[in-house]
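# can't give you the sequence, but here's the structure:
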């Protein structure tokens, strides 16, 4: 499971905390069905993009140098998906600039702390690329996803 990878404790703790928060947060904008759809779509996109950029382009390394382990896949599956669900649960048109900035900073902080814990290393990547990607995802892609799945107001 690659639990011996240096610093793996940090992203696993973050993943656990995010999962717990998603389970107990007041569902303001999303139903459980929309949470399920968002989790699956974001999880799939994260797997594809992270595996392509880390293995084929060698842009960064998770955990250890032997590729992506099961613990890495758990982190790749849960952290972006849970952050997206939390983001969409609080996203409104009135917060269309505040929330993308806030969640971009949260995502950058998680990435930076993962690097400091020794779990994640940049090779041909940099935080400035992550900043651009996170902002595009939070400002435009996730609100677009929200429109597609038909979120108006959650009725649970």
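Good, I have the coordinates. Not measured: the values here are computed from a predicted model.
# going forward, measure contacts between C-alpha atoms and count neighbours the same way
Will do.
# where exactly do the helices run in this protein?
Remark: helices assigned in the chain by DSSP state H are 9-24, 32-51, 70-90, 98-116, 127-136, 142-148.
# I'd like these as a markdown table, with mean neighbour count and distance to residue 60 appended.
Formatted as a markdown table, those follow (neighbours: other Cα atoms under 10 Å; distance: least, Cα to Cα, whole Å):
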| stretch | mean neighbour count | distance to residue 60 |
| --- | --- | --- |
| helix 9-24 | 16 | 15 |
| helix 32-51 | 17 | 9 |
| helix 70-90 | 21 | 13 |
| helix 98-116 | 17 | 10 |
| helix 127-136 | 14 | 11 |
| helix 142-148 | 15 | 24 |
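# just send those helices back as a markdown table, with distance to residue 62 too.
Listed next are the helices of the chain as a markdown table, based on distance: least, Cα to Cα, whole Å:
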| stretch | distance to residue 62 |
| --- | --- |
| helix 9-24 | 10 |
| helix 32-51 | 10 |
| helix 70-90 | 7 |
| helix 98-116 | 9 |
| helix 127-136 | 15 |
| helix 142-148 | 25 |
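# any idea which of the ones you listed gets closest to residue 63?
helix 70-90 (7.1 Å; Cα to Cα).
# need the contact partners of that closest one.
1-3, 8, 11-12, 14-15, 18-19, 22, 27-30, 35, 38-40, 42-44, 46-47, 50, 62-63, 99, 103, 138, 142-143, 146 (Cα atoms under 8 Å, 6 or more residues apart in numbering).
# run the chain-centre distance for it.
Its chain's C-alpha centre and that of helix 70-90 lie 4 Å apart, by Cα atoms, centre = their mean, to the nearest Å.
# tilt between that helix and helix 32-51?
130 degrees (axes from the mean of the first three to the mean of the last three Cα atoms, to 10 degrees).
# helix 70-90 vs helix 98-116, what angle?
Using the same axes, to 10 degrees: helix 70-90 against helix 98-116 is 160 degrees.
# hold the first one in mind and look at this next one:
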């Protein structure tokens, strides 16, 4: 069985710092619209979805490389398991239905900038950041609000 290689590749520090900052934001932000239970569920679901998409679509078709293409480790854990989940939780905590498109556009732009920086620090290779725009848009505009409604249904 192959062991994860936690060798620190070029740009490893970027997802490490970003993950630490986003985790601190999630832990210390005032919980205005989302509970700890909803944070827990959202964190797990989003992390799972991102890993599954990477394993079933991105990796087999070799869309991009993170660090050394022959090794996986710390950067993947942070980029797939922590950062998207934190952004989703922060989004849902700020999201208001009457200002939906403001929050959707803001978080799509933030996500694209953070992804672009992943490319610029040399961690993500062979990737065009614009390819993610439809995915970010669907996630923020439709999936995350639906998921929160789904989690909340049948609650007393």
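The structure has been received and is ready for your questions. From a predicted model like this one, the values you see are computed outputs, not experimental measurements.
# to residue 57 of the first structure, which of the helices of the first structure lies closest?
Comparing the helices of the first structure by Cα to Cα, helix 32-51 comes nearest, at 9.1 Å.
# how near is the most centrally placed residue in the second structure to residue 127 of the second structure?
Taking Cα atoms, centre = their mean, the centroid of the second structure lies closest to residue 84, which sits 1.1 Å from it. Distance of residue 84 of the second structure to residue 127 of the second structure, computed by Cα to Cα, to the nearest Å: 17 Å.
# residue 136 of the second structure now?
Relative to residue 127 of the second structure, residue 136 of the second structure is positioned 15 Å away (Cα to Cα).
# what is the equivalent residue in the first structure for residue 145 of the second structure?
Mapped onto the first structure by TM-score structural alignment, residue 145 of the second structure lines up with residue 143.
# same question, residue 39 of the second structure
Matched to the first structure by TM-score structural alignment, residue 39 of the second structure sits across from residue 35.
# what's the closest non-adjacent residue to that match?
Spatial nearest neighbour of residue 35 of the first structure, excluding adjacent residues (Cα to Cα, 6 or more residues apart in numbering): residue 85 at 6.3 Å.
# hang on, isn't residue 111 of the second structure packed against residue 135?
No: if you go by Cα atoms under 8 Å, residue 111 of the second structure and residue 135 don't touch, sitting 10.5 Å apart.
# just give me the match in the first structure for the residue nearest to the centre of the second structure.
Residue 84 of the second structure maps onto residue 80 of the first structure when the alignment is built from TM-score structural alignment.
# for residue 153 of the second structure, see how far away residue 81 of the second structure is.
26 Å.
# now swap in residue 141 of the second structure and tell me
For residue 141 of the second structure relative to residue 153 of the second structure (Cα to Cα), the value is 19 Å.
# show me which of the two is the more surrounded one.
Set residue 141 of the second structure next to residue 153 and count neighbours by other Cα atoms under 10 Å: residue 141 wins out with 18 against 9.
# quick one: contacts for the closest residue to the more buried one other than its chain neighbours?
Once flanking residues are discounted, residue 141 of the second structure sits nearest to residue 104: 5.7 Å by Cα to Cα, 6+ apart. Each residue near residue 104 of the second structure by Cα under 8 Å, 6+ apart is listed here: 137, 140-141.
# and for residue 11 of the second structure?
67, 118, 121-123.
# buried ones among the residues you listed?
Buried by 16 or more other Cα atoms under 10 Å: 67, 118, 123, out of those.
# can you redo those residues as JSON lines with distance to residue 96 of the second structure?
Converted to JSON lines, these look like this (distance: Cα to Cα, whole Å):
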{"residue": "67", "distance to residue 96 of the second structure": "37"}
{"residue": "118", "distance to residue 96 of the second structure": "29"}
{"residue": "123", "distance to residue 96 of the second structure": "34"}
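# look up how far residue 71 of the first structure lies from the counterpart of residue 101 of the second structure in the first structure.
In the first structure, the residue paired with residue 101 of the second structure according to TM-score structural alignment is residue 97. Per Cα to Cα, residue 97 of the first structure is found 33 Å from residue 71 of the first structure.
# also residue 17 of the first structure?
Taking Cα to Cα, one finds residue 17 of the first structure at 16 Å from residue 71 of the first structure.
# you'd agree residue 7 of the second structure is up against residue 73?
Yes: counting by Cα under 8 Å, residue 7 of the second structure does reach residue 73; the two are 7.3 Å apart.
# about what we covered before: among the buried ones among the contacts of residue 11 of the second structure, which one lies nearest to residue 131 of the second structure?
For these, the minimum distance to residue 131 of the second structure (Cα to Cα) is 14.1 Å, reached by residue 118.
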